[in-house]
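>>> this is a predicted model, with the sequence first.
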Amino acid sequence: MYVPQSFNESRPEVLHQLIMQNPLGVLVSHGEGGLDANHLPFHFKPQEGTQGVLHAHVSRANPLWRELKDGDEVLVIFRGADAYISPNWYPSKHETHKQVPTWNYQVVHAHGRVTLHDDEHYVRGLVALLTRTHEASQPVPWKMSDAPKDYIRDMLKAIVGLEIEITRLVGKFKLGQNKEARDIQGAAQGLKASGKPAVGEAMLSATGHPLHGPALPAKSPE
């Protein structure tokens, strides 16, 4: 991934947070059938390994787990907030007309090596973890014990676990860091008005410019 220095995000705690808040990742692999991409919910354990470990499962019917071998290199892509940015939101555009449309976004690429787990103990523990995590916000959280034991046993036999030890994390947060403060604020206001405040808030946070209060003066020509 091409990452200009102004958009580089390398702080582990920030990258970990994006992964945990956006657990549906795209697993990119290269097996006997060539390139493949699978969309999977991951459980991330940042304390495991040297840079964290990702855990997921796939359907036994998915050929992915048969094509992969323990130790194969894979890539998992996690995407945060994203939005189209109109040049009309930049105050400087109305003075110089030297602005163009763009797209702002947050992504993390997790490079790692995979280990396959075709055993009930692993997948049972993983499903329990995923369930506890994502059912926590429900008024009455669903539990594995809510279903008949033989049904759960059959369902667990139908999946295979994947463990990915992360070897490298690359973060790209393209959030207008190369723009003037007033243009960042203008874009954030435009995003809020268009119903996509998350990207605008991320822009303001990344650049340290609050939305409220007077905009900072434009940079003087160099």
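Perfect, thanks for sending it.
>>> please make it C-alpha for all contacts and neighbour counts, starting now.
Fine.
>>> and the top helix by length along the chain, what does it pack against?
Looking across the chain with DSSP state H, the single longest helix is helix 120-135. In terms of contacts (3 or more C-alpha pairs under 8 Å, 6 or more residues apart in numbering; DSSP states H and E), helix 120-135 is packed against strand 43-45, strand 53-59, helix 149-157, strand 159-174.
>>> all helices of the chain, in order?
For the chain, helices defined by DSSP H occupy the ranges 12-21, 64-67, 93-96, 120-135, 149-157, 181-193, 197-207.
>>> which of those is buried the deepest?
helix 181-193 (a mean of 21; mean count of other C-alpha atoms under 10 Å).
>>> hey, what's the angle from it to helix 197-207? Just curious.
160 degrees (axes from the mean of the first three to the mean of the last three C-alpha atoms, to 10 degrees).
>>> tell me how far helix 181-193 is from the chain's mean position?
When C-alpha coordinates are averaged (C-alpha atoms, centre = their mean, to the nearest Å), helix 181-193 and its chain have centres 23 Å apart.
>>> could you do stretch 147-162 as well?
Counting by C-alpha atoms, centre = their mean, stretch 147-162 is centred 28 Å from the centre of its parent chain.
>>> contact partners for the spatially most central residue of the chain?
Closest to where the C-alpha atoms of the chain average out (C-alpha atoms, centre = their mean) is F78, at 2.6 Å. F78 makes contact with L18, I19, N22, P23, L24, G25, V26, V107, V108, H109, A110, according to C-alpha atoms under 8 Å, 6 or more residues apart in numbering.
>>> for comparison:
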Amino acid sequence: MYISKHHVLPDLAEAQALMEAHPLGAWVAPSSEGLVANHVPFLLDRSRGKLGTLLGHVSRANPVWRQLPDSDQSVVMFQGPQSYIAPGWYPGKRSHGKVVPTWNYAVAHAHGVARAITDEAWLRDLLVRLTAVHESSRQSPWKVTDAPADFIDKLTRAVVGIEIPIERLVGKLKASQDEDLQDRQGTVAGLAAEGTENAAAMARLVERAMAGREDV
């Protein structure tokens, strides 16, 4: 991924936070038939490895897990807030006109060699952990044990685990850092006026970048 000096997200914790906040990863893996893409909700285990380890699962019917090579790296792309940036928001449009549209976004790319796991105890533990994370904010959190045991056993046998120890983690934050201050302020106002959750999230990133805080 190309990253200009303005858009580097150098802090490991910020990249990991982006992955946890936006856990549906676009996983691109090599296979004997070329590159294969799948979208997988991953759990990031920060305690395993210097950069963490990604844990997920795919359907047993999905051929990707049978095609994984032993040593070639996969990449998982996590997409944070993103938004079109209109040049009409820039005060510079009125003063000199030298402005064009652009697109702001925050992403993290995790690289590592993926392996498939069929152990049922490992898979059950993963399902319990994934569920706990995504149900934690609900008033009445659902638990794996809420469903009949034989039903869960059947579903567990229908999936295969995917584990990717992260060997390289690259983060990028494009939040108008290379624009004039007045145009960045105009961008925040323009995004806020859009009235959408996604635009509001990007407005917050632009504000944080202006304040020297690039947490995503």
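Cool, the structure landed. Predicted, not measured: the structure shown is a model, and the values here were computed from it.
>>> just the TM-score for the two chains, thanks.
Once superposed, chain against chain, the TM-score is 0.94 (TM-score structural alignment, normalised by the length of structure 2); 210 aligned residues with a C-alpha RMSD of 1.3 Å.
>>> re the thing from before, make CSV from the helices and strands packed on helix 120-135 of structure 1 and add distance to E95 of structure 1 to it.
Below are those laid out as CSV (distance: least, C-alpha to C-alpha, whole Å):
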stretch, distance to E95 of structure 1
strand 43-45, 47
strand 53-59, 48
helix 149-157, 62
strand 159-174, 24
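>>> closest to S10 of structure 1 out of these?
Closest of those to S10 of structure 1 is strand 159-174, at 6.0 Å (criterion: C-alpha to C-alpha).
>>> which parts of that closest one are buried?
Using 16 or more other C-alpha atoms under 10 Å as the test for burial, strand 159-174 of structure 1 gives 159-166, 169-174.
>>> the residues you listed into a markdown table, with extra columns for distance to Q47 of structure 1?
Shown next, in a markdown table, are the buried residues of strand 159-174 of structure 1 (distance: C-alpha to C-alpha, whole Å):
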| residue | distance to Q47 of structure 1 |
| --- | --- |
| I159 | 25 |
| V160 | 23 |
| G161 | 19 |
| L162 | 17 |
| E163 | 14 |
| I164 | 13 |
| E165 | 11 |
| I166 | 11 |
| L169 | 14 |
| V170 | 18 |
| G171 | 19 |
| K172 | 22 |
| F173 | 23 |
| K174 | 27 |
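>>> corresponding residue for V128 of structure 2 in structure 1?
Matched to structure 1 by TM-score structural alignment, V128 of structure 2 sits across from A128.
>>> pretty sure its match sits against M144.
Yes - contact criterion C-alpha atoms under 8 Å: A128 of structure 1 and M144 qualify, at 7.0 Å.
>>> surely P91 of structure 1 touches I184?
No - taking contacts as C-alpha under 8 Å, P91 of structure 1 lies outside contact range of I184: 9.4 Å.
>>> from the centre of structure 2, point out the most distant residue.
No residue in structure 2 sits farther from the centre than S95, which is 37.9 Å out by C-alpha atoms, centre = their mean.
>>> so it versus L43 of structure 2, what's the distance?
Per C-alpha to C-alpha, to the nearest Å, S95 of structure 2 is found 48 Å from L43 of structure 2.
>>> also H6 of structure 2?
29 Å.
>>> neighbour count: those two, which is higher?
With neighbours defined as other C-alpha atoms under 10 Å, H6 of structure 2 and L43 compare such that L43 has more, 22 against 14.
>>> I'd assumed P23 was in contact with the more buried one.
Yes - counting by C-alpha under 8 Å, L43 of structure 2 does reach P23; the two are 6.9 Å apart.
>>> P69 of structure 2: neighbouring residues, count only.
Neighbours of P69 of structure 2 using other C-alpha under 10 Å come to 16.
>>> S71 of structure 2 now?
Using other C-alpha under 10 Å, S71 of structure 2 has 10 other residues around it.
>>> and the spatially closest residue to it that is not a sequence neighbour, how far from S4 of structure 2?
Using C-alpha to C-alpha, 6 or more residues apart in numbering and skipping the chain neighbours, the partner closest in space to S71 of structure 2 is V113 (6.2 Å). Distance, V113 of structure 2 to S4 of structure 2, by C-alpha to C-alpha: 27 Å.
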